[in-house]
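1. Got a predicted structure here, sequence first:
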Amino acid sequence: MLVYTVDSFTDEFFKGNPAGVCVLGNPVPDAWMQSVAAEMRHSETAFLLGAEDGGPYPLRWFTPVTEVALCGHATLAAAHVLYSTRTVPETLEFSTKSGILSVTRDKYDLISMDFPAKVLQATTPPEGLIDALGVKPVWTGKNVWDYLVEVESEEAVLAAAPDFRDLEAVDARGVIVTARASRAGADYVSRFFAPKVGVPEDPVTGSAHCALAPYWSAKLGSDRLVGAQLSQRGGVVRTTVRGDRVELAGNAVTVLSGELHV
């Protein structure tokens, strides 16, 4: 059984967000996948089954402690592994808990993923959220998964120092902190914290951009934007809003490949 570590949303080694990719020959128990994800210790590990009769590839994602319904960087990693190791069409489809996800690679090895938009609704921050983040909010919203807190500047995003124990008590998958970018080459910046699902700070979060892209596209008046995630590793997500869908595009590099002996 083959296993990989892939750095997603980057074209440099040791940048972006590392994801595990496990290529399965046959279906396996959920508990086994959870154990492998805990052993890999990446924020997400993707489990990929071979496609049947040209159909979509079954794909699931696990953090070290739980399964998640959508993961951008591990989907990008899984697609990168297929493109790198097999003869496959330039457009791939994955069957997931979030429906059929389509992925395409261009001639520059930029991989684009068609994801559902997760539009935010303005909300009053729940008790403890802002204190746990230690920021001054400009706007707060929520979608089916996450809270988003806009702050006044890129510097405020960088300065955020959450209390992860308190943040874990917030009833949401995670919390996005974001602001308009001041750096060249980006339109908005963000960080993503998800201690409730075992990921204190995620280096680059594709699924968070399903909320960030429509939010900033509406504010900035453009369907095509570039988001920079300001974790220690850092990474870039190129976004295009198309109605109720968001295209997330980025590069990926394989850091490790090997065999799983269990």
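-> Cool, got the structure.
2. CA atoms for contacts and neighbours, from now on please.
-> Fine.
3. tell me the residue furthest from the middle of the chain?
-> Relative to the centre of the chain, the most outlying C-alpha is that of residue 53, 28.9 Å out, by CA atoms, centre = their mean.
4. and it, helix, strand or coil?
-> coil (DSSP: H, G, I helix; E, B strand; the rest coil).
5. Would you mind stating the distance between it and residue 115?
-> Residue 53 sits 24 Å away from residue 115, going by CA to CA, to the nearest Å.
6. Same question for residue 148.
-> 18 Å.
7. try residue 22
-> On the measure of CA to CA, residue 22 and residue 115 end up 22 Å apart.
8. Report whether residue 80 is found in a helix, as I expect.
-> Yes - Residue 80: assigned to a helix according to three-state DSSP.
9. Check the burial of it by counting its neighbours.
-> Residues near residue 80, counting by other CA atoms under 10 Å, number 24.
10. so what's it up against?
-> 111, 252, 253 (CA atoms under 8 Å, 6 or more residues apart in numbering).
11. Pull the number of nearby residues for the first one.
-> Neighbours of residue 111 under the rule other CA under 10 Å: 24.
12. Residue 148 and residue 115: who's more crowded?
-> Between residue 148 and residue 115, counting by other CA under 10 Å, residue 148 is the more crowded of the two (28 against 25).
13. Could you look up the SS state of residue 35?
-> Per three-state DSSP, residue 35 ends up helix.
14. Not counting its neighbours along the chain, what's nearest it?
-> Residue nearest to residue 35 in three dimensions, not counting chain neighbours: residue 64, with 7.8 Å by CA to CA, 6 or more residues apart in numbering.
15. okay, now the one to match up with it:
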Amino acid sequence: MGTPDPRPLAEAFKGLYAKPEHIDYAVIDAFSEGAYAGNPAAVVVLPAFKDVSWMQKVAAEFNLSETCYLVKRSTKLVEGDTVTPQNESSDDSGVSTTAASSDDLQDGSQEGTVSAPEADAQAKHVIHEYDLRWFCPTYEVDLCGHATLAASFVLFETGLVGKKETIFFHTRSGLLSVRTVGPEIGDAQSSSAEGRSTPAMEMIEMNLPWTTTTPSTLSSVETLTETLKNVEVIAVGKAAHRLIVELGSKEDVENFRPNMQELMQCDSEALFVTASGGPVSGYDFVSRCFFPKWGVDEDPVCGSAHCALGPYWSTKLGKDNLLAYQASKRGGTLAIQVDKKIGRVYLRGQAVMVMAGVLLK
């Protein structure tokens, strides 16, 4: 008796991948060093955006906290190594190209393939522009950090973008820049803040908008009687229609059990609970995030939440570089640096690809 084929469907499915009408996708676990942790996001690569109804149905089919769609715009050479959305000189795309940007490179150009004299190449930087949209299972959202990390990971991991090159995503939250940083690559040069450090391992760094948190009174959470009855509430804030509740301890966050019906009825679209990491955890703060109105009871690791939580804890702790842990069942780690000079939040994380395939319909 012969040895059975360990992948009996591989040959049968081989023809599916060659059909041009089928669409590539990958599922990425973001803010995690290993598979089946962090926050999963589906990344769908399209030649052009499809009908919103179709994109929403696909997001509901994946039923992950986020599904994102990528469409390529261009690849360009720009002068200098410092390329940020905040630069004053911009072309009509919003990306700074200074006075001597080149024509678009061929699609898929990779690190080391740019044809230019060596001296001139040292003064130029390759950027890739993509349109990016995010959908939770119920509707399109304005910003998703973990799906942005997932989309970036797909581009870097597949070689569509070189590890020393920059991605600019055109989104509903403006222009977002992403690069890889690490001991073999060096630190990103895109921040004006001081005290940046090169991580010990390769990570993806996202330049995201700052979300301001304003203090709120305890009366703003008085309807959450069941949700907050067993915890100590230190402070309450509002950040872009989302409720931030600081609890008394890391253990309060870890053991938190919200009443989802109360969250559905409150006047905020989401609830973030957070607390100091304490003296021995190794983290500056911990958090958990709940979005039942979006069809996501608990978001395992929420990047956009840390656009508010990062500045909140930066002010409270008096430091700009923070290490955070989202204490969901899956769990995830985020390195955060807030830049008060330009009002941006830099999130660093790792990711793992756990699925890849094609959409047939």
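-> Thanks, I have it. All figures in this text were calculated on a predicted structure; none of them were measured in a lab.
16. Could you get me the TM-score between them?
-> The TM-score (TM-score structural alignment, normalised by the length of the first structure) is 0.96; 262 aligned residues with a CA RMSD of 1.4 Å.
17. Do a quick rundown of the helices in the stretch 51-200 of the second structure.
-> Assigned by DSSP state H, counting those that start in this stretch, the helices in the stretch 51-200 of the second structure fall at 52-62, 118-121, 145-158.
18. show me what contacts the counterpart of residue 347 of the second structure in the first structure?
-> Counting by TM-score structural alignment, residue 347 of the second structure lines up with residue 248 in the first structure. Residue 248 of the first structure sits next to 72, 112, 113, 114, 115, 206, 209, 237, 238, 239, 240 when contact means CA under 8 Å, 6+ apart.
19. Verify the stated contact: residue 195 of the first structure with residue 164.
-> Yes - using CA atoms under 8 Å, residue 195 of the first structure is in contact with residue 164, at 6.2 Å.
20. Counting neighbours, go ahead and name the busier of these two.
-> It is residue 195, of residue 195 of the first structure and residue 164, that has more neighbours when counted by other CA under 10 Å, with 22 against 17.
21. Could you find the counterpart of that one in the second structure?
-> Using TM-score structural alignment, residue 195 of the first structure lines up with residue 292 in the second structure.
22. Go ahead and confirm its match touches residue 298.
-> Yes - taking CA under 8 Å as the definition, residue 292 of the second structure is a contact partner of residue 298 at 7.3 Å.
23. As JSON lines, the contacts of residue 248 of the first structure with secondary structure and distance to residue 190 of the first structure would be great.
-> JSON lines is the format used below for those (DSSP: H, G, I helix; E, B strand; the rest coil; distance: CA to CA, whole Å):
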{"residue": "72", "secondary structure": "helix", "distance to residue 190 of the first structure": "15"}
{"residue": "112", "secondary structure": "strand", "distance to residue 190 of the first structure": "20"}
{"residue": "113", "secondary structure": "strand", "distance to residue 190 of the first structure": "20"}
{"residue": "114", "secondary structure": "strand", "distance to residue 190 of the first structure": "21"}
{"residue": "115", "secondary structure": "strand", "distance to residue 190 of the first structure": "19"}
{"residue": "206", "secondary structure": "coil", "distance to residue 190 of the first structure": "11"}
{"residue": "209", "secondary structure": "helix", "distance to residue 190 of the first structure": "9"}
{"residue": "237", "secondary structure": "strand", "distance to residue 190 of the first structure": "11"}
{"residue": "238", "secondary structure": "strand", "distance to residue 190 of the first structure": "13"}
{"residue": "239", "secondary structure": "strand", "distance to residue 190 of the first structure": "14"}
{"residue": "240", "secondary structure": "strand", "distance to residue 190 of the first structure": "17"}
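24. In TSV, list these along with distance to residue 184 of the first structure.
-> Formatted as TSV, those follow (distance: CA to CA, whole Å):
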residue	distance to residue 184 of the first structure
72	24
112	22
113	24
114	26
115	26
206	21
209	19
237	14
238	14
239	16
240	19
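25. mind checking how far the counterpart of residue 148 of the second structure in the first structure is from residue 113 of the first structure?
-> Applying TM-score structural alignment, one finds that residue 148 of the second structure aligns to residue 75 in the first structure. Counting by CA to CA, the separation of residue 75 of the first structure from residue 113 of the first structure is 8 Å.
26. cool, and residue 145 of the first structure?
-> From residue 145 of the first structure across to residue 113 of the first structure, the span is 19 Å (CA to CA).
27. And those two? Which one has more around it.
-> More crowded of residue 145 of the first structure and residue 113, by other CA under 10 Å: residue 113, with 25 against 18.
28. ok, now which ones touch the more buried one?
-> 72, 76, 101, 102, 103, 104, 247, 248, 249.
29. Map it across to the second structure for me.
-> Checking TM-score structural alignment: residue 113 of the first structure goes with residue 206.
30. With adjacent residues omitted, what lies nearest to its match?
-> With CA to CA, 6+ apart, the residue lying closest to residue 206 of the second structure is residue 178, at 4.6 Å.
31. Need the counterpart of the one you found in the first structure.
-> Checking with TM-score structural alignment, residue 178 of the second structure has residue 103 as its match.
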